[in-house]
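Asks: Provided below are the primary sequence and the corresponding predicted coordinates.
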Amino acid sequence: MATVEFNYSWLPGQTRRKQQDELLFNALRAIHNTGSVQHGAREIGLSYRHVWGMLIKWQAMLNEPLVTMERGRGTRLTPFGEKLLWAEQRVNARLAPQLESLAAELEREFQTVLNSGAETLRVHASHDLALSQLRDLVNRDDGSPRLDVSFMGSQESLASLVRGHCDLAGFHVSEQESKATLAHLAYRRWLRPRTQLLVHFVGRQQGLIVARGNPLKIRGVKDLTRSRVRFVNRQGGSGTRLLLDQLLWDGEIDKARINGYDNEEFTHLAVAATIASGGANAGIGIKAAASRYNLDFIPLVNERYFLAVRKESTHSPAFKSLLAALKSGEFAAAVAGLPGYEAAKCGELVSIKDALPWYASTPQEKVK
């Protein structure tokens, strides 16, 4: 099976740029975390001489210092070094899902041309870190069914399933969900109890992501209206945006009072990276994203992430292979390594009404 990978480079004109970029940012991250070039070099498996030489070379190319050494305080990144590190993480968080989706699309085209015997399951889904790990696990072995994952909003994912554009659709709902909530009203157009089933995927924590140490003492969504808070939101149509809007509705909070409500990112990691880089000081997302960037997290709800599938698709060998991967010890271990996640029911196939007791059949709107 032909594989496609996209990367980006920070500076043109030199060979092996990607490897050099990765080494630089790994070194900056390690120095930021340890406060020492020596300890940082050890953390990433390089010699002190190698890391220091690399820093000198990059400082000359950029014409800006990246680190500063102070007696008794070790080594710190300069303001420029901090901005460069966080800018790279923000760019990566924003571009990675789009590049992965494009690579998957091209891989699918190659598979068609080469007439590969491996069946592909197309997954359109709300952004999730465990789903990325599942994709990597399933696609690791040549000849086995492959997962083609494209990240988009929960509503768009369910619409794709109904329109036949994908085989599974990933969406998430709060465990406290009930009838007449925004999620219920949004999802009922696309959920089909007679023709669809749900696969339990993971449970995860959603909440507010804030700067390390929570300097603004943010405790809940009401604090988002304070003048000093700069918020970063998820895009319209995402399940996380529905969750926030529901919390604002329940708390009788006017979204117009939130500075940054219309400042949107398309993934949990991009929200966290924006906060880590200083572009905002609060956002909404999953605990694992906050942990990835060493940020504080204020839990708001526990939620269930499901994969919706057409009933007739559940008899295919590819789908059965997917269920086996979901129930595997290897995937359970991967999920256990994500803060705020659990996989107690992972791989269970259930009806919509059993999985979502608050859901009630309603006359379906005409699909456009």
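Replies: Cool, got the structure. Numbers count the residues shown, from 1 in each chain.

Asks: okay, CA-based contacts and neighbour counts for the rest of this
Replies: Will do.

Asks: Double-check residue 172 against residue 157; I have them as touching.
Replies: No. Contact criterion CA atoms under 8 Å: residue 172 and residue 157 do not qualify, at 11.0 Å.

Asks: neighbour count winner among those two?
Replies: Between residue 172 and residue 157, counting by other CA atoms under 10 Å, residue 157 is the more crowded of the two (28 against 25).

Asks: thinking again about what came up before, return every residue with contacts to both of residue 172 and residue 157.
Replies: Each of residue 126 lies in contact with both residue 172 and residue 157 under the rule CA atoms under 8 Å, 6 or more residues apart in numbering.

Asks: what's near enough to touch the closest residue to residue 237 other than its chain neighbours?
Replies: In this structure, residue 237 finds its nearest non-sequential neighbour in residue 153, 5.3 Å apart by CA to CA, 6 or more residues apart in numbering. Contacts for residue 153 were tallied using CA under 8 Å, 6+ apart; they are 125, 126, 127, 171, 235, 236, 237, 238, 239.

Asks: please redo it, this time with the cut-off set to 10 Å
Replies: Applying CA atoms under 10 Å, 6 or more residues apart in numbering to residue 153 gives the contacts 124-127, 159, 170-171, 234-241, 266-267.

Asks: again, but for residue 136
Replies: Listed by CA under 10 Å, 6+ apart, the contact set of residue 136 reads 130, 146, 147.

Asks: can you rerun that using 6 Å?
Replies: Applying CA atoms under 6 Å, 6 or more residues apart in numbering, we find residue 136 in contact with no residue.

Asks: Where does it sit: helix, strand or coil?
Replies: helix (DSSP: H, G, I helix; E, B strand; the rest coil).

Asks: Comparison target below:
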Amino acid sequence: MKISGEVRWTIDGLTMEPRLVMLLESIARLGNLQAATKVTGLSYRHAWGLLEAAANQLGEPLVVPQQGRGTQLSPLAERLLAGLVDASGPLAAAIREAEARLHATLETALPSAPAKAAVVHASHDLALARLRELLQTGHGTPLELHFQGSLDCLAALRRKQCDVAGFHLPVVPEASVLAAQLRPWLRMKSLRVARLFDRTQGLMVATGNPKRLSAIADLARKGVRFVNRQPGSGTRLCFDFLLAQQGLRPGAIHGYAHEEFTHAAVAATVASGMADAGFGIEAAAREQDLAFVPVVQEHYYFAARSTTLRQPRLHALLVRIESPAFQKLVNGLAGYRAAGALDWRPATEILG
């Protein structure tokens, strides 16, 4: 059973749909309507229709095209977005608590409800996003997939808010130093981990690599604008680790504080011209027709309690992950290599 609530505001008859709010947030970050449509999954025509309808209702435009500089939010849209964020924030926790109470009430009232979906909290990944699509069009194996930072995923697993947590670690000397940051979440005796696949992380740069970037150290050069991942994400942990290895301070990277929450958003930011480089997976760069400079290989893991692994809902999901169809899908993504059959081991083995 899946229950979700949301805050929805109406202003002078205009209902602020979640899609419209997401679109405005993306335009504010990227400064480009085309890039914002790719991040939000809206067609350009649909996105422009939402903006026009809102402008007609409010009597003022929400975006202002800038000749040669993309698209910016109008002063009204900037204040509107800031107000929505400020007003909605305090309500989020109350909504989550209400969802949990309603779920508990209905779960006891409906003992014959359909089997629960496997709940997976995972660090953002294109292969897992494709897996969700594969399951939806296949035999209907239920999956509830949420993308967030690696540390947040492992914390959710410890709090029993999910069945499986997805996280990743680079394959580099002294990786145990980085793995140590995960120790508080991986030291549970009943926890098991299995490697799903390997990925290539590196620098996403514009086609032709006009800034001639070839290594992490090049990001500190004058005139290079960088876009980062959010704190707590596995990619941010990896990037910070590589910076430390190079003896570079975050302050030496112009744009270090410019953050996005997915590999796709980082790639879209570079593709829009708002940044010269980002750090992320090769597959996301290729989807935006960007050039890519490989830097490091990494292992992507699933973590779960041994008792959870015996649950039927999770067994069905893991069978699909080991299927030839998913293995082929993974190997078809740029920079990916499937690990084959899942080999579940005590989580402490990867801590070094």
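Replies: That came in fine, so what should we check first? Since this is a predicted model, take the numbers as computed values, not measurements.

Asks: thinking again about what came up before, which position in structure 2 pairs with the residue nearest to residue 237 of structure 1?
Replies: Matched by TM-score structural alignment, residue 153 of structure 1 corresponds to residue 149 in structure 2.

Asks: Residue 188 of structure 1 now?
Replies: Counting by TM-score structural alignment, the partner of residue 188 of structure 1 is residue 183.

Asks: Go ahead and list the helix or strand containing its match.
Replies: Using DSSP states H and E, residue 183 of structure 2 maps to helix 183-186.

Asks: immediately after that helix, which helix or strand?
Replies: Next in sequence after helix 183-186 of structure 2, counting helices and strands by DSSP H and E, comes strand 191-205.

Asks: Could you list every helix and strand in contact with that following strand?
Replies: Strand 191-205 of structure 2 is packed against strand 277-281, strand 291-305, strand 337-338, strand 345-346, with contacts defined by 3 or more CA pairs under 6 Å, 6 or more residues apart in numbering; DSSP states H and E.

Asks: top helix in structure 2 by residue count?
Replies: Criterion DSSP state H: the longest helix present in structure 2 is helix 75-109.

Asks: measure residue 20 of structure 1 to residue 11 of structure 1 for me?
Replies: 10 Å (CA to CA, to the nearest Å).

Asks: Which one of the two is surrounded by more residues?
Replies: The neighbour comparison of residue 20 of structure 1 against residue 11 (other CA under 10 Å) goes to residue 20, with 16 against 11.

Asks: Apart from its chain neighbours, what residue comes closest to the aligned residue in structure 1 for residue 116 of structure 2?
Replies: Structural alignment (TM-score structural alignment) places residue 116 of structure 2 against residue 119 in structure 1. Leaving out its chain neighbours, the residue that sits closest to residue 119 of structure 1 by CA to CA, 6+ apart is residue 145, at 4.8 Å.

Asks: show me what contacts the one you found?
Replies: 118, 119, 120, 318.

Asks: Could you tell me which of those residues count as buried?
Replies: By neighbour count, with 16 or more other CA atoms under 10 Å, the contacts of residue 145 of structure 1 hold 119, 120, 318 as buried.

Asks: And those, which is closest to residue 94 of structure 1?
Replies: residue 120 (25.8 Å; CA to CA).

Asks: Could you double-check that that closest one lies in contact with residue 144?
Replies: No. Residue 120 of structure 1 is not in contact with residue 144 according to CA atoms under 6 Å; the separation is 8.9 Å.

Asks: Helices of structure 1, residue ranges please.
Replies: 17-34, 37-43, 48-62, 79-114, 129-138, 154-162, 182-187, 239-250, 268-276, 287-292, 317-326, 329-336, 352-355.

Asks: Now do the buried residues in the third one.
Replies: For helix 48-62 of structure 1, the buried set under the neighbour-count rule, 16+ other CA under 10 Å, comprises 48, 51, 54, 55, 58.

Asks: Ok, the first one next?
Replies: Neighbour-count burial for helix 17-34 of structure 1, counted by 16+ other CA under 10 Å, picks out 20-21, 23-32, 34.

Asks: for the shortest one, same thing?
Replies: In terms of neighbour count (16+ other CA under 10 Å), helix 352-355 of structure 1 has its buried residues at 352, 355.

Asks: same deal with the second one?
Replies: Neighbour counts over helix 37-43 of structure 1 (16+ other CA under 10 Å) mark 37, 38, 39, 40, 41, 43 as buried.

Asks: so what secondary structure elements neighbour that helix?
Replies: helix 17-34.

Asks: how about a cut-off of 10 Å?
Replies: Contacts defined by 3 or more CA pairs under 10 Å, 6 or more residues apart in numbering; DSSP states H and E place helix 37-43 of structure 1 against helix 17-34, helix 48-62, strand 74-77.

Asks: Show me what that helix is in contact with.
Replies: 26-34, 36, 45-52, 55, 67, 69, 74-76.

Asks: and with 8 Å instead?
Replies: By CA under 8 Å, 6+ apart, the list of residues contacting helix 37-43 of structure 1 reads 27, 30, 31, 33, 34, 47, 48, 51, 52, 75.
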